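> got a sequence here, can you model it:
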Amino acid sequence: MSSLGRSTGTKLHILDTAQRLVAAKGFSGVGLKDILASAGVPKGSFYHWFSSKEAFGVDLLDHYFSKYLAEIDGILFAPQENGRNRLLSYCQFWRKNQEQEDPDAKCLAVKLGAEVSDMSEEMRLALKKGTSAIIERMGCVIEGGVRDGSITSTRIPHHLAETLYQLWMGASVMYKITREGKSFEEAMAATEHLLTNT
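Got it, this is the predicted structure:
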């Protein structure tokens, strides 16, 4: 492996390690020492790649959303499935991830949305960019579902996608508070209603 490959690998290793820590403790709850100790890298390696903790936070969110979007593309654009089934499969995937204790599966948009949006404009914009990309994909799936007849809602697909994303974000926050699956059950019922409500 070239020196460039090794150095890039170091950056990705720091981001992957930090994602688990931040998903478990939040952005403010994780210090630079925690990241360095868990990643097993010296302080200089961190500042070689990130000029500040805020810059690191932006890169962390970009890295997270890049991986997440690649993962959900396999669900949202699965062949041989109609639009409705693709969207409901994504909702099931969302619920499963939120109910797991594994920090690797946790959604950083849910974890950090309220925490960092008032703290850092750059991180807020990174969150907006990532969540907008998810909503855009959901809108495309809804459009496809309308075309194949599996979704009968007459709402504008992108507006419906925004509503559904907000619904599931809210359900995720309520799950964190109650530790009960009722919020997801109600979100799924509301989703199915919205996909058929004309």
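> every contact and neighbour count from this point should use C-alpha atoms.
Fine.
> run a quick neighbour tally on residue 64.
19 (other CA atoms under 10 Å).
> residues near the closest residue to residue 160 other than its chain neighbours, how many?
Distances taken as CA to CA, 6 or more residues apart in numbering place residue 139 nearest to residue 160, at 7.3 Å, with adjacent residues excluded. Neighbour count of residue 139, defined by other CA under 10 Å: 21.
> this one as well, want them side by side:
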Amino acid sequence: MPRPANPLVRERLLAAGLELMHTNGFNGCGIKEITDSAGVPKGSFYSYYASKEDFAVAVLEHYWASIDRDFGFHLRDASRRPIERVTAFFLALTDHNAHRNFTLGCLVGNMSLELADHSAEVRNKLDHIMDRWTALIAACLREARTSGDLPGDGSPEELAFVIIEAWEGAVMQGRIRQHRDSYERFATLAIPRLLGTSAVSLR
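The predicted structure follows:
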């Protein structure tokens, strides 16, 4: 009878996979490197994941859960105006990216560029994460529209998509230049124009 899955081993694999895939990319790390980093035998990998692609899907879910856990509370903070919540969320993400000198980028964006054309399984997970991310931002925008803080009559969901697309572009440029200039442009140009707010410095 097969041994039941150990959640601690699964967590160690996910933590190791997240670090290695975020740093080196999906193709830049092998299963043995992942299991060595996690401190588990290579053979045990297949007790938890059917393939490396299956593992990448789990890593993406693990990554999004960490983003939601560590930064999503900004979007749910009822003590602040909805538009302020959106700004605070991206300010916090910027500070987080600065800790690694803007070198890692966003795993969602990185995996999109590396795997979306080659893996339907990964592409579906990325699409699902984008839907969830968009829903969180759109909920704030919908509140802002109701309170009169957000001008216009466009779809909050479409505006949320545009904001995330602008953010991903800023993150990509930040990774290329390993500098915060693109994040500053996002704060001083993109966010104010999209939300009708004042510019906010990310310094």
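> now name the helix or strand holding the residue nearest to residue 160 of structure 1.
helix 121-148 (DSSP states H and E).
> which parts of structure 2 are helices?
In structure 2, the segments counted as helices under DSSP state H are 7-24, 31-38, 52-71, 82-98, 107-115, 120-147, 156-177, 181-185, 191-195.
> I'd like the ones you listed as JSON lines, with distance to residue 46 of structure 2 appended.
Output for these, formatted as JSON lines (distance: least, CA to CA, whole Å):
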{"stretch": "helix 7-24", "distance to residue 46 of structure 2": "11"}
{"stretch": "helix 31-38", "distance to residue 46 of structure 2": "10"}
{"stretch": "helix 52-71", "distance to residue 46 of structure 2": "9"}
{"stretch": "helix 82-98", "distance to residue 46 of structure 2": "32"}
{"stretch": "helix 107-115", "distance to residue 46 of structure 2": "21"}
{"stretch": "helix 120-147", "distance to residue 46 of structure 2": "17"}
{"stretch": "helix 156-177", "distance to residue 46 of structure 2": "33"}
{"stretch": "helix 181-185", "distance to residue 46 of structure 2": "40"}
{"stretch": "helix 191-195", "distance to residue 46 of structure 2": "44"}
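> picking that back up, tell me what the helix holding residue 139 of structure 1 is packed against?
With contacts taken as 3 or more CA pairs under 8 Å, 6 or more residues apart in numbering; DSSP states H and E, helix 121-148 of structure 1 sits against helix 53-76, helix 83-99, helix 108-117, helix 157-178.
> for stretch 72-92 of structure 2, buried residues please.
Residues 72, 74-76, 82-83, 85-92 are the ones in stretch 72-92 of structure 2 that count as buried (16 or more other CA atoms under 10 Å).
> between the residues you listed, which is closest to residue 179 of structure 2?
Of all those, residue 179 of structure 2 sits closest to residue 91, with 15.0 Å by CA to CA.
> the closest one -> structure 1?
Using TM-score structural alignment, the partner of residue 91 of structure 2 in structure 1 is residue 92.
> what's the average distance for the helix holding residue 139 of structure 1 when superposed on structure 2?
Helix 121-148 of structure 1, aligned to structure 2 and superposed, deviates on average by 0.9 Å (mean CA distance after the TM-score superposition for structure 1).
> for that helix, buried residues please.
Neighbour counts over helix 121-148 of structure 1 (16+ other CA under 10 Å) mark 123-124, 126-127, 130-131, 134-146 as buried.
> burial measure for residue 6 of structure 1, as a count.
Residue 6 of structure 1 has 11 nearby residues by other CA under 10 Å.
> distance of it from residue 77 of structure 1?
33 Å (CA to CA, to the nearest Å).
> aligned against structure 1, show me the partner of residue 149 of structure 2.
Looks like residue 149 of structure 2 aligns to residue 150 there (TM-score structural alignment).
> quick one: contacts for the closest residue in space to its match that isn't next to it in sequence?
Counting by CA to CA, 6+ apart, residue 150 of structure 1 lies nearest to residue 84, which is 5.5 Å off, once chain neighbours are set aside. Applying CA atoms under 8 Å, 6 or more residues apart in numbering, we find residue 84 of structure 1 in contact with 141-142, 145, 150-151, 195.
> same question, residue 39 of structure 2
Going by CA under 8 Å, 6+ apart, residue 39 of structure 2 touches residue 12.
> same deal with residue 55 of structure 2?
By CA under 8 Å, 6+ apart, the residues touching residue 55 of structure 2 are residue 49.
> equivalent analysis for residue 78 of structure 1, please.
Applying CA under 8 Å, 6+ apart to residue 78 of structure 1 gives the contacts residue 86.
> how much space between the counterpart of it in structure 2 and residue 22 of structure 2?
Taking TM-score structural alignment, residue 78 of structure 1 has residue 77 as its aligned residue in structure 2. Shown here: residue 77 of structure 2 relative to residue 22 of structure 2, a distance of 29 Å by CA to CA.
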